[in-house]
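> Only the shape, not the letters, is given here:
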C-alpha cells in the first residue's frame, strides 16, 4: 500500500470532490434551482402540458420494455459467457461492450438503415405486413436496448465468476433440473448484481437521447420521449418546462439509486 502523507490525502480529497462538484453536482443543482424558481408552478405546468405528459408516458413504456428485454437476455448471455466454452466467446464478449464505445447517434443511424420501411433490409417486409419499426415504438425500444445492453451483463458476469459453479454441480448431481438449479441456486447468488444491472439499465434507458431521436423521427405527441421534449421546449424558449422535465428525469434516477441503497443487505463483519 502506498504511504501518502496527510497533506497529500487532503489534496486528493479536494481534487476528487471538486471534480465531482463541477462536473455533476453544480450543473444538476442549477437544473433543480431553475425548476423551483417559481415554487411548484413549473412542475405543475409541465405535468399539465399534454406534450410533456405524453412524452413521459412514452419514455416509461420504452424504458420498461428495454429493461425487461435486457434483463432476460443479459442474464442469459452472462450465463453463456461464464458457464460455457464455445468458439467465438471472446468475440461475443467484445461485441457486448460495443454500445459503450459507439456513439448513440451512430446506433440510431445503423438501425435506420436496416429497419426503415423505404430501402432498409427488413423494414419494407415488416411494413408490408402492417408492422412499422422505425418512427414507432419498436424502433425506439430496439435503440434503447442497444445502448443499455452491457449494463446487466457487466454486473452479473463478475458475480458468476466469484460464486463459481460448485453448488450448481452439486444440485444437478442430486437430480435438480436446469430450471430448479437456476431458480434455487444461481438466481439467489446473483440477485443483487441483477438488481444493480436493472437500475443502471433503467437510468440509462430513461435518459437516452441520440439513438432514440434518430429512429423515432421526434414526432410531437407520437414518438417524442422526455429527453426529446427537453430539447424541444428549450429550443422553443420554454426553458422552465424543460428544466421541470429534466428534474423529473433526475428525480427518477436518484430514486432508483436510493431504493437500491436501502434494499441492499448490510454486510456483517
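The structure has been received and is ready for your questions. Note that the coordinates shown come from a computational prediction; the quantities given were computed from them, not determined experimentally. Numbers count the residues shown, from 1 in each chain.
> switch to C-alpha atoms for all contacts and neighbour counts from now on
Will do.
> got a list of what residue 9 touches?
Applying CA atoms under 8 Å, 6 or more residues apart in numbering to residue 9 gives no contacts.
> where's residue 228 relative to residue 138, distance?
From residue 228 across to residue 138, the span is 17 Å (CA to CA, to the nearest Å).
> Then residue 171?
40 Å.
> before we move on, what SS does residue 87 have?
coil (DSSP: H, G, I helix; E, B strand; the rest coil).
> what's near enough to touch it?
Counting by CA under 8 Å, 6+ apart, residue 87 touches no other residue.
> now it: how far from residue 81?
Here the criterion is CA to CA. By it, residue 87 lies 11 Å from residue 81.
> what does residue 196 give?
For residue 196 relative to residue 81 (CA to CA), the value is 19 Å.
> Same check on residue 106?
Distance, residue 106 to residue 81, using CA to CA: 27 Å.
> cool, and residue 179?
Applying CA to CA to residue 179 and residue 81 gives a distance of 18 Å.
> same thing with residue 164?
The gap separating residue 164 from residue 81 is 13 Å, by CA to CA.
> between the two, which one's more packed in?
The neighbour count for residue 164 versus residue 81, taken as other CA atoms under 10 Å, is higher for residue 81 (19 against 14).
> Was I right to think that one contacts residue 89?
Yes: Residue 81 is in contact with residue 89 according to CA atoms under 8 Å; the separation is 6.7 Å.
> which residues do residue 164 and residue 81 both contact?
Between them, residue 164 and residue 81 share no contacting residue, judged by CA under 8 Å, 6+ apart.
> Helices of the stretch 101-250 of the chain, residue ranges please.
104-115, 123-128, 137-163, 166-173, 178-181, 187-206, 210-216, 226-235, 239-263 (DSSP state H, counting those that start in this stretch).
> what about versus this one:
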C-alpha cells in the first residue's frame, strides 16, 4: 500500500499530490513569465521609450512641438477625416447589419465575407487599388480629369482610403447583437401600431446601443491611426495631405525626433482613451446581459 501523508487538519493525501501542485504552479508561473516578457518586448518597453524620448528635454519642448504649424495641420486633417468617415461608416454599418442580421437570403455568407475584405487585405494594397481606380491613368481617371476633380494626392482620396479600412467595424459589432436580440420585441411593437421608424428608434436602437458604440469607437481609433492606405493615396505632403501618423514618419525621417515622439505620444494617448472606452462598454454590456 502507498504511504499516506497526514495533514494538520487530519486529512490524508497521497504523496504525489504535493508534487503535482508544485508542478502546476511552476508551469503557471513559467507561462505568465513568458507572456509578460513578450508583452514587455513588443509593447511596454517601446511605449515607455516613446514617452521618455518625448519628455526627456522637459515639458516645454514637448508642448512647443505640439504647437508647430505642421503638427497642428496634421492633427486637424486627421480629425476632419475621422469626423467624415466615422458617421458614414456608422450609417453604412447599421444598414449592412440590419440587412444581414434580419434576413436570410442566398449569398448572405458571401456578403459577410465581402464585408470582411478590409480585415484581410493589406492597407497598402487597399491604397494601391484606389490609385488604380481614381488615379490619372486609372479606370475613372479620365472622367475625373474632365470634371476637374482630383482624388489621388488630395483630400478625397484620403477619405476613401480611411473609409475602406474602417468599413467593417460597426457592422461586425452590431450583427451578432441583432441576431442575439431576435425580432420578438420589434414584432410586438408593430402589432401595437408602431411604424418602422418608431420601431428602430424605440426598440432596435436601445437594444444594440452598446455594440454600436463599441463599433464606433473602433472605427474612430482605426481612422485616426491609419497609415498604410492613406500614405499611398496622399503623397504625404506637409501642410496639405499629411495626417498625424504620416507626420510621425516624416518628422522621424527628417531627424526631428522630438517632434515625432511628441506626436506619437498624442496618438498613444488617443489609443489609451479608446481602450478605456472599450473596457467601459464591455463592462456595461456584461452588466446588461446579467440583468436580462
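On my side now, so go ahead. Quick caveat: nothing in here was measured; it's all calculated off a predicted structure.
> residues contacting residue 63 of structure 1?
By CA under 8 Å, 6+ apart, residue 63 of structure 1 lies in contact with 141, 144, 202, 205, 206.
> now swap in residue 246 of structure 1 and tell me
31, 227, 230.
> residue contacts, the second one?
Taking CA under 8 Å, 6+ apart as the criterion, residue 227 of structure 1 is in contact with 207, 208, 209, 246.
> Tell me how many other residues crowd the third one.
For residue 209 of structure 1, the count of nearby residues is 20 (other CA under 10 Å).
> To which residue of structure 2 is it aligned?
Aligning on TM-score structural alignment places residue 209 of structure 1 opposite residue 227 in structure 2.
> how near is that match to residue 161 of structure 2?
According to CA to CA, residue 227 of structure 2 stands 10 Å off from residue 161 of structure 2.
> How about residue 242 of structure 2?
Relative to residue 161 of structure 2, and taking CA to CA, residue 242 of structure 2 is found at 14 Å.
> ok, back up a step: closest to residue 262 of structure 1 out of the contacts of residue 227 of structure 1?
Nearest to residue 262 of structure 1 among those: residue 207, at 23.2 Å, using CA to CA.
> Residue 170 of structure 2 contacts residue 212, doesn't it?
Yes: Residue 170 of structure 2 lies in contact with residue 212 (CA under 8 Å); the separation is 6.2 Å.
> Neighbour count: these two, which is higher?
Of the pair residue 170 of structure 2 and residue 212, residue 170 is the one with more neighbours under other CA under 10 Å, namely 28 against 23.
> need the contact list for the more buried one.
89, 90, 93, 94, 211, 212, 214, 215, 216, 218, 219.
> Translate the fourth one into the numbering of structure 1.
When the two structures are superposed using TM-score structural alignment, residue 94 of structure 2 falls opposite residue 75 in structure 1.
> and what of the fifth one?
The criterion is TM-score structural alignment: under it, residue 211 of structure 2 has residue 193 as its aligned partner in structure 1.
> Spatially central residue in structure 2, please.
In structure 2, the residue lying closest to the centroid (CA atoms, centre = their mean) is residue 218, at 3.5 Å.
> List the contacts of it.
169, 170, 274.
> go with 6 Å
With contact set as CA atoms under 6 Å, 6 or more residues apart in numbering, residue 218 of structure 2 has no partners.
> now do residue 235 of structure 2
residue 153.
> now for residue 29 of structure 1: what does it line up with in structure 2?
In structure 2, residue 29 of structure 1 lands on residue 48 (TM-score structural alignment).
> Which helix or strand lies directly C-terminal to the strand or helix carrying that match?
In the assignment (DSSP states H and E), residue 48 of structure 2 maps to helix 45-55. Following helix 45-55 of structure 2 in sequence order, the next helix or strand is helix 59-65 (DSSP H and E).
> For that next one, which outside residues touch it?
The contact list for helix 59-65 of structure 2 (CA under 6 Å, 6+ apart) reads residue 259.
> one more time with 7 Å, if that's ok
54, 55, 259, 262 (CA atoms under 7 Å, 6 or more residues apart in numbering).
> Would you reformat the residues you listed as JSON lines and include distance to residue 43 of structure 2 and neighbour count?
Shown next, in JSON lines, are those (distance: CA to CA, whole Å; neighbours: other CA atoms under 10 Å):
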{"residue": "54", "distance to residue 43 of structure 2": "17", "neighbour count": "24"}
{"residue": "55", "distance to residue 43 of structure 2": "19", "neighbour count": "18"}
{"residue": "259", "distance to residue 43 of structure 2": "21", "neighbour count": "26"}
{"residue": "262", "distance to residue 43 of structure 2": "18", "neighbour count": "25"}
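> Format these as a markdown table; extra columns: distance to residue 202 of structure 2.
A markdown table is the format used below for the contacts of helix 59-65 of structure 2 (distance: CA to CA, whole Å):
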| residue | distance to residue 202 of structure 2 |
| --- | --- |
| 54 | 48 |
| 55 | 49 |
| 259 | 48 |
| 262 | 45 |
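> what two of these have the greatest distance between them?
The most widely separated members of those are 55 and 259, with 10.6 Å between them, by CA to CA.
> if we can go back for a sec, skip the chain neighbours and tell me the closest residue to the match of residue 209 of structure 1.
Among residues not flanking residue 227 of structure 2 along the chain, residue 245 sits closest, at 5.9 Å (CA to CA, 6 or more residues apart in numbering).
> Residue 134 of structure 2 versus that neighbour, what's the distance?
In this structure, residue 245 of structure 2 and residue 134 of structure 2 are 23 Å apart, going by CA to CA.
> cool, residue 161 of structure 2 as well?
Using CA to CA, we find residue 161 of structure 2 at a distance of 11 Å from residue 134 of structure 2.
> out of these two, which sits in the busier spot?
Between residue 161 of structure 2 and residue 134, residue 161 has the larger neighbour count (other CA under 10 Å), namely 30 against 23.
> how about that one, what's its match in structure 1?
Aligned partner of residue 161 of structure 2 by TM-score structural alignment: residue 143.
> Now do that match against residue 210 of structure 1, distance only.
9 Å.
> re earlier: max pairwise distance over the contacts of residue 63 of structure 1: which two?
With CA to CA as the measure, no two of the contacts of residue 63 of structure 1 lie farther apart than 141 and 202, at 12.3 Å.
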